[in-house]
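Undergrad: Predicted coordinates and the sequence they were generated for:
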Amino acid sequence: MSANALSSQPTHSDRGVRRLLAHAWAVNRLMTVTLLLFAALIPFVLVAMVVDPTVITGVNGWIKPLKFLLSTLIYGATFLWLLSFVRGRRRWVQVLANVTAAALLIEIVLIIMQVLRNTTSHFNAATPFDAIVFSIMGTAITVLAVMNLILAVLLIMQRMDDRVMAWGLRLAVIASFAGMLVAFLMTAGPTPSQRAALEAGETVTAIGAHSVGVEDGGPGLPLVGWSTVGGDLRIPHFVGLHGLQVLAVLAWLLTRPAARRRWSERQRVALVWIGGLAYLGWTGLLTWQALRGQSIVAPDALTWLAYAGLAGVMVVAVVAVAWRRPQAVSAAAMG
């Protein structure tokens, strides 16, 4: 066989990618196409960051589209994977996937459009058009939250052979829903400074904010931009949202042969619950810290005490469960 013939043969990784795409396509076509579009847009946004000097709220205007493309790509892919666990409800799966894909697409299109207009997308009330754009985005995130909640209900109702993975996926979706709820705190109404300006009859260009105690656009961490001088609700929003991946990975690790040999199913389910509750607690503490106007890089003594308390309870619970000798380990678990 010639070298050209050998090079034309599909590699193992090529076959893996094709199988993955085929599986995604079988679950839902619109979501698959949407995710491929997001992946294709990332290189263009990276180039735009270099060639376009547009600055919005103190940072390169294209950083926000990049962050949202990466986040929505990961979220959408995980959401699609979770839908593959829902059996016997094909119509529900298609509705959830199609509506979620459309909502994610609307978010990305509007964010990029506003960058091209050299203005902000979130909280923008500078013009009636900008207010409409943000209103549409707010509706889209509400729809995403509802779809997420419905998926959680379907997974709770779904009978699965592996209880460890079942509870891991359920808790993952619940954690993600909690992260979405944080977004509504950002849009609950005008901030104190915005309210004061409105009461004084002044014109405001933004209603709502992700920063607490300081104005949006101040000093922040590299790339993510999370405030280093005040509270920032984007942090618990991000952490909670991506509990979808973290807790799913935790459950997957606890289904591996090494974990099965070491712990009984009951122990592994308990560990998943500990991880899920600890993750929800972490999201809650991050929200509490942000609402107090406290930067993620400057927690006070009370905040440190709260985090230490959460970590301590989690460690004690893990040790109590993991060190307990399983009463019996089935032959299947040993395999």
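TA: Perfect, I can see it now.

Undergrad: CA only for contacts and neighbour counts going forward, please
TA: Will do.

Undergrad: For the stretch 51-200 of the chain, just list every one of the helices.
TA: Taking DSSP state H, counting those that start in this stretch to define them, one finds helices in the stretch 51-200 of the chain at 63-83, 90-116, 128-157, 163-186, 192-199.

Undergrad: Could you say which of those is packed most deeply?
TA: When the helices of the stretch 51-200 of the chain are scored by mean count of other CA atoms under 10 Å, the highest mean neighbour count falls to helix 163-186 (a mean of 23).

Undergrad: So which other helices or strands are in contact with it?
TA: Packing partners of helix 163-186 (3 or more CA pairs under 8 Å, 6 or more residues apart in numbering; DSSP states H and E): helix 128-157, helix 234-241, helix 243-253, helix 265-291.

Undergrad: what's in contact with the third one?
TA: Where contact means CA atoms under 8 Å, 6 or more residues apart in numbering, the residues beyond helix 243-253 that reach it are 75, 78, 164-165, 167-169, 171-173, 175-176, 259, 272, 275-276, 279.

Undergrad: The helices of the stretch 51-200 of the chain: which one's closest to residue 22?
TA: Closest to residue 22 of the helices of the stretch 51-200 of the chain, according to CA to CA: helix 63-83, at 12.3 Å.

Undergrad: So which elements touch the closest one?
TA: Going by 3+ CA pairs under 8 Å, 6+ apart, helix 63-83 lies up against helix 12-27, helix 29-51, helix 90-116, helix 243-253.

Undergrad: and the second one, what does it pack onto?
TA: So the one you mean is helix 29-51. For helix 29-51, where contacts count as 3+ CA pairs under 8 Å, 6+ apart, the packed elements are helix 12-27, helix 63-83, helix 90-116.

Undergrad: redo that, cut-off 7 Å
TA: helix 63-83, helix 90-116 (3 or more CA pairs under 7 Å, 6 or more residues apart in numbering; DSSP states H and E).

Undergrad: on that earlier part again, need the helices and strands packed on helix 163-186 in JSON lines with distance to residue 49, can you?
TA: As requested, the helices and strands packed on helix 163-186 are arranged in JSON lines below (distance: least, CA to CA, whole Å):
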{"stretch": "helix 128-157", "distance to residue 49": "23"}
{"stretch": "helix 234-241", "distance to residue 49": "22"}
{"stretch": "helix 243-253", "distance to residue 49": "28"}
{"stretch": "helix 265-291", "distance to residue 49": "29"}
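
Undergrad: which residue packs closest to residue 124, ignoring adjacent ones?
TA: Distances taken as CA to CA, 6 or more residues apart in numbering put residue 206 closest to residue 124, at 4.7 Å, once the chain neighbours are dropped.

Undergrad: Comparison target below:
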Amino acid sequence: MSDPAPWPDVRQWHRPLLLVAAVTAPFVVISLVGTVLDDRVLVGAPIWAKPFKFAVSIVLYAVTWSWLLAGLRRHRLARWAGTVIAVALLVEYVVIVGQAVRGRQSHFNVATPLDATLWGIMGSSIAVLFVANVVVAAVLVRRRVGPRPLTWAVRAGAAISLFGIGIAFLMTGPTPAQRQSLRDGTFTGVVGAHSVGVTDGGPVLPVTGWSTTGGDLRIAHFVGIHALQALPLLAVLLTLLAARLPLLRDEDLRTRLVLVAAGGYAGLTCLVLWQALRGQPLLRPDGATLAAAGALIALVAAGTAAVVIAGRRGARRPSTPGPAAGGRSR
């Protein structure tokens, strides 16, 4: 029996997650328009930049999970967990947009009772999102969602994505400067930060808003979360390329390539997290970061080469004749 198709019928996709994607998608355009028409700046960035970035991320995340959960449509717990993910994403985004409209910081803001309540709601939604992802990831360990390369890509992507979500909790504690302000009475109402070694709101990269003067935990958070898109898309791409490249027709070889890529992606997530925790900007790596990056690239290249070489040797190896062929008279 052939493996399930990598693209289930869209009617089987998880509808609550599709609904969240449909509701959030217009805010990609709305936020861009807001950036042009609304000249307010918050924490060093246009006030509609955060709603824009989160809209893009949520649409990608919700559509991906909706597609993947189609492969688990008979598993009630996974489907319910998907609905919880949908609700958590929607709650988080409503708070982000609401605070942008009010001209208030959404993340880490406890300056007023309302701000603190909204930040508490957002933080709780992130915690619920994390737990729901754990549930689905646990189901994926034992269930297939398609061909083996896709199944392993989804499993690895879900695990790395969980790690990426977890990085958000590193941002919620008070910085040394904030602890000092609580002691000396100069507290400004913010507990937590995206940046390491510098204050949020300084010079940043375009679009992403990542700090150019210090470490930024959002980089590893972003990279880790979107393993859920990158690795499954790689598996699908390898399947499509198999029509043109005979070597990739071996499903075991494609599976091993996916696993090598997953190891490299996990290594990249850890690398940018390590870089950020040392207060180092993404585009200004020191010698240790460059050495670690070079070692990671070398390991991934060596793993890929080993898989390809083994696959070529297997393809050239003559098959053993069966009993009928061996006993055939000349």
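TA: Yep, it's here. This one's a predicted model, so the numbers in the text were calculated from it and none came from an experiment.

Undergrad: Spit out the contact partners of the aligned residue in the second structure for residue 86 of the first structure.
TA: Using TM-score structural alignment, the partner of residue 86 of the first structure in the second structure is residue 72. Contact analysis of residue 72 of the second structure by CA atoms under 7 Å, 6 or more residues apart in numbering lists 78, 145.

Undergrad: how near is residue 72 of the second structure to residue 122 of the second structure?
TA: Here the criterion is CA to CA, to the nearest Å. By it, residue 72 of the second structure lies 28 Å from residue 122 of the second structure.

Undergrad: Let's have the helices and strands packed on helix 63-83 of the first structure in JSON lines, adding distance to residue 144 of the first structure.
TA: Below are those laid out as JSON lines (distance: least, CA to CA, whole Å):
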{"stretch": "helix 12-27", "distance to residue 144 of the first structure": "18"}
{"stretch": "helix 29-51", "distance to residue 144 of the first structure": "13"}
{"stretch": "helix 90-116", "distance to residue 144 of the first structure": "6"}
{"stretch": "helix 243-253", "distance to residue 144 of the first structure": "14"}
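
Undergrad: Centre-most residue in the first structure?
TA: Geometric centre of the first structure, nearest residue: residue 241, 2.9 Å, by CA atoms, centre = their mean.

Undergrad: Map it across to the second structure for me.
TA: Using TM-score structural alignment, the equivalent of residue 241 of the first structure in the second structure is residue 225.

Undergrad: and if you look at residue 206 of the first structure?
TA: Here residue 206 of the first structure is matched to residue 190 in the second structure, going by TM-score structural alignment.

Undergrad: Give me the number of neighbouring residues for that match.
TA: Residue 190 of the second structure has 17 neighbouring residues, counting by other CA atoms under 10 Å.

Undergrad: still on that earlier bit, so who does the match of residue 241 of the first structure touch?
TA: 160, 161, 162, 164, 165.

Undergrad: 6 Å instead, please
TA: Contact partners of residue 225 of the second structure, counting by CA atoms under 6 Å, 6 or more residues apart in numbering, are 161, 164.

Undergrad: Just confirm residue 284 of the second structure is within a helix.
TA: No: secondary structure of residue 284 of the second structure, determined by DSSP: H, G, I helix; E, B strand; the rest coil: coil, with no helix assignment.

Undergrad: That one and residue 267 of the second structure, how far apart?
TA: Distance, residue 284 of the second structure to residue 267 of the second structure, using CA to CA: 19 Å.

Undergrad: Check residue 199 of the second structure too.
TA: 27 Å.

Undergrad: Tell me which of those two has more neighbours.
TA: residue 267 (18 against 15).

Undergrad: ok, back up a step: ok, which of the helices and strands packed on helix 163-186 of the first structure comes nearest residue 198 of the first structure?
TA: Counting by CA to CA, residue 198 of the first structure lies closest to helix 128-157 out of those; the figure is 15.8 Å.

Undergrad: what range in the second structure matches that closest one?
TA: Using TM-score structural alignment, the residues of the second structure aligned to helix 128-157 of the first structure are 113-142.

Undergrad: Report the mean distance between the matching stretch and its aligned residues in the first structure.
TA: With mean CA distance after the TM-score superposition for the first structure, stretch 113-142 of the second structure departs from the first structure by a mean of 1.3 Å once superposed.

Undergrad: mind checking how far that stretch is from the chain centre?
TA: 15 Å (CA atoms, centre = their mean, to the nearest Å).

Undergrad: Next: stretch 111-119 of the second structure.
TA: 28 Å.

Undergrad: Repeat that for stretch 176-185 of the first structure.
TA: Taking CA atoms, centre = their mean, one finds stretch 176-185 of the first structure lying 10 Å from the centre of the chain it belongs to.

Undergrad: what do you get for stretch 223-238 of the second structure?
TA: With CA atoms, centre = their mean, you get 9 Å for stretch 223-238 of the second structure.

Undergrad: would you say residue 198 of the second structure is within a strand?
TA: No: counting by three-state DSSP, residue 198 of the second structure is located in no strand; its state is coil.

Undergrad: Around the residue nearest to it when sequence neighbours are not counted, how many other residues sit close by?
TA: If the residues on either side of it in the chain are set aside, residue 198 of the second structure comes closest to residue 214, at 5.5 Å by CA to CA, 6+ apart. Counted with other CA under 10 Å, the neighbours of residue 214 of the second structure add up to 25.

Undergrad: who touches residue 214 of the second structure in this structure?
TA: Applying CA under 6 Å, 6+ apart, one finds that residue 214 of the second structure lies in contact with 196, 197, 198, 279, 280, 281.
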